[in-house]
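Engineer: Sequence and computational prediction follow.
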Amino acid sequence: MTFLGSGTSMGVPTLGCPCAVCADARIPGSRNRRTRPSLRLEWEGHTVLIDTGPDFHAQAIRENISRVDAVFYTHHHADHILGMDDLRPLSFRNTTPLPLYADDPTADALERVFGYTFRTENRYPTSARVQIHRLDPTPGSTTRIFGANFQRIPVIHGRERITGYRFGSAAYLTDMSDIPPESLALLQGLDILILDALRPAPHPSHSHVAKSIAFVEQLKPKRAYFTHMGHELDHNATEATLPQGIHLAYDGLQLTFDIAPEETAS
């Protein structure tokens, strides 16, 4: 698992901001440098992404991504979908269309924003070779690819219900302000829990640090990492205040975990 990006929708440094965190984020190697949120998963020669934000091109160059086998989308906001067109050169290498997995609102947005890619008549000749697969809206529904199960975990994002994912012993819940009871039941026995922690103060559409800590204490994963963080959080100062086993993610962070524990157990 590689965090391609760990920042909020405006990124860090935030344009025009003179704060200390944004100033530090301009220094090469700073862990306060946060591009828009995305995750890469690699196992058995396969590469799967969760979200393709507007920074995907730079993230792919930084991490030397040369192939993508599938993309799962969490929701339709700009900071999670606008890099889809950068999949074009990677999709040309595949013998079949690159599968994109998304709920109905996200699939509708992708088809609308990238209409030149998905239309059947007068299609742009070098459009990405992709195909949308609409997720079963049932909480806990599973998509199986390359020997691993991706389970849909609904979360609340302000006034919307969007998609988080559990894959093996890890779960990724970006852009969430709350977790409904039916989803909490799907998040037991985790090795790694990744969840939104935008800033210290409450926010109407995102979890904040204290609330995310409370979710970790309730779900009791072995390890927890916060993502989708804004410039209100200095990496080193905030990390020093977190309970044991909870960390701030950062761009380029790599973690290992078991993506198919049921097969391993058998």
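Structural biologist: Nice, thanks for sending it over. Numbering: from 1, shown residues only.
Engineer: all contacts plus neighbour counts: C-alpha atoms, from now on.
Structural biologist: Will do.
Engineer: OK, contacts around residue 98?
Structural biologist: 68-71, 91, 129-131 (Cα atoms under 8 Å, 6 or more residues apart in numbering).
Engineer: meant to ask about residue 11, not that
Structural biologist: Neighbouring residues of residue 11 by Cα under 8 Å, 6+ apart: 34-36, 230.
Engineer: that older thread, any quick PyMOL command for the buried ones out of the contacts of residue 98?
Structural biologist: Command for PyMOL that selects the buried part of the contacts of residue 98, burial taken from 16 or more other Cα atoms under 10 Å:
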select buried, resi 68+69+70+71+91+129+130
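Engineer: can you redo the contacts of residue 98 as JSON lines with secondary structure?
Structural biologist: Formatted as JSON lines, the contacts of residue 98 follow (DSSP: H, G, I helix; E, B strand; the rest coil):
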{"residue": "68", "secondary structure": "coil"}
{"residue": "69", "secondary structure": "coil"}
{"residue": "70", "secondary structure": "strand"}
{"residue": "71", "secondary structure": "strand"}
{"residue": "91", "secondary structure": "helix"}
{"residue": "129", "secondary structure": "coil"}
{"residue": "130", "secondary structure": "strand"}
{"residue": "131", "secondary structure": "strand"}
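Engineer: putting a second one here so we can go through both:
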Amino acid sequence: MKQSLNVTFLGTGTSQGIPILGSKHPVCLSNNSKDKRLRVSVLVSWGDYNYVIDCGPDFRQQLLINPIEKLDGILFTHEHADHTAGIDDIRPFFFRQGDIPIYAHERVVIALKRRFDYIFANEDRYPGAPAVTINLVDKETSFELSGLQVTPIEVWHNRLPVLGYRIHDFVYLTDVKRVEESEMEKLRNCKVLVVNALRIDPHHSHFNLEEALEFAEEVGAERTYFTHISHLLGFHEEVEKNLPENVFLAYDNLKITI
């Protein structure tokens, strides 16, 4: 029997979230809950397993809203703070489970060790610090998570290589500006694509809405959800009503099944 994936969008905002502190932009002042976006992350669950892709500074808040009893691992896309700064909040899971597996490129692990040295320390560990088991990931090698194959996908965030992930028929990409044709092959025949759509105007390191729509059409997934959204994209309801019928704006706490 084919395993269903349950995906919860823990956060769908860009690095500052929405609302931006102190901003009087109309989207930041919106009363619509779909216009309020925590930093980007997703929870992917199947069977009794729970994996998170990225854990930004809102991680604790996100899992209070979408509680899980155990965390089987974290997949990191890259080292930027809005994707990694919540790693200390694995502590409750560590105290119950022991070391938490993380999956990341070697470059990302080096950055995490520099910022969170107490988590990675081998000696003289602080008694309350969590610990992790490191699993290095690169674009060349698929790996298995709790019975499912995961395929890393390299994309470009300006000049920074970032890893997306394909889990079965689900593809998650964020902070994308360019994808090489060789990596595009890994996206073929996926059912659900998640990809960033930052704003209307062009950006040096992210797809804007036009680019994200072109990319979604090229991939041809059954459903596409846009994430990593800034207030400059506009009001959720107004933007979504103008999207193709199989393309949607993701929003915080949206749950989908694949």
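Structural biologist: Everything's here; your move. In this text the structure is predicted, and so the values were computed from the model without any measurement.
Engineer: Quick one: buried ones out of the contacts of residue 11 of structure 1?
Structural biologist: Using 16+ other Cα under 10 Å, the buried members of the contacts of residue 11 of structure 1 are 34-36, 230.
Engineer: Can you add secondary structure and give the residues you listed back as CSV?
Structural biologist: Below are those laid out as CSV (three-state DSSP):
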residue, secondary structure
34, strand
35, coil
36, coil
230, coil
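Engineer: out of these, who's nearest residue 149 of structure 1?
Structural biologist: Relative to residue 149 of structure 1, the closest of those is residue 36; by Cα to Cα it sits at 25.2 Å.
Engineer: Tell me the counterpart of that closest one in structure 2.
Structural biologist: For residue 36 of structure 1, the aligned position in structure 2 is occupied by residue 39, per TM-score structural alignment.
Engineer: Hmm, that match is touching residue 56, no?
Structural biologist: Yes: between residue 39 of structure 2 and residue 56 there is a contact at 6.1 Å, judged by Cα atoms under 8 Å.
Engineer: overlap in contacts of these two?
Structural biologist: In contact with both residue 39 of structure 2 and residue 56: 82-83, using Cα under 8 Å, 6+ apart.
Engineer: What ranges does the stretch 151-266 of structure 1 have for its strands?
Structural biologist: 160-167, 170-173, 192-196, 223-227, 246-248 (DSSP state E, counting those that start in this stretch).
Engineer: What is the mean deviation of the shortest one from its aligned residues in structure 2?
Structural biologist: Once superposed with structure 2, the aligned residues differ from strand 246-248 of structure 1 by a mean of 0.3 Å; criterion: mean Cα distance after the TM-score superposition for structure 1.
Engineer: what does the fourth one give?
Structural biologist: Compared with structure 2 after the fit, strand 223-227 of structure 1 shows a mean deviation of 0.2 Å (mean Cα distance after the TM-score superposition for structure 1).
Engineer: ok, the residue nearest the centre of structure 2 to residue 54 of structure 2 distance?
Structural biologist: In structure 2, the residue lying closest to the centroid (Cα atoms, centre = their mean) is residue 41, at 3.8 Å. Plainly put, residue 41 of structure 2 is 5 Å away from residue 54 of structure 2 if you go by Cα to Cα, to the nearest Å.
Engineer: For those two, list the residues in contact with both.
Structural biologist: Common neighbours of residue 41 of structure 2 and residue 54 (Cα under 8 Å, 6+ apart) are residue 83.
Engineer: any chance of the strands of the stretch 151-266 of structure 1 in a markdown table, plus distance to residue 99 of structure 1?
Structural biologist: Listed next are the strands of the stretch 151-266 of structure 1 as a markdown table, based on distance: least, Cα to Cα, whole Å:
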| stretch | distance to residue 99 of structure 1 |
| --- | --- |
| strand 160-167 | 16 |
| strand 170-173 | 19 |
| strand 192-196 | 24 |
| strand 223-227 | 25 |
| strand 246-248 | 31 |
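Engineer: highest average neighbour count across the ones you listed?
Structural biologist: Of the strands of the stretch 151-266 of structure 1, the one with the most neighbours on average (mean count of other Cα atoms under 10 Å) is strand 192-196, at a mean of 26.
Engineer: Could you pull up the residues touching the match of residue 36 of structure 1?
Structural biologist: 11-17, 56-58, 82-83, 228.
Engineer: From those, keep the buried residues only.
Structural biologist: Among the contacts of residue 39 of structure 2, those classed as buried by 16+ other Cα under 10 Å are 11-15, 17, 56-58, 82-83, 228.
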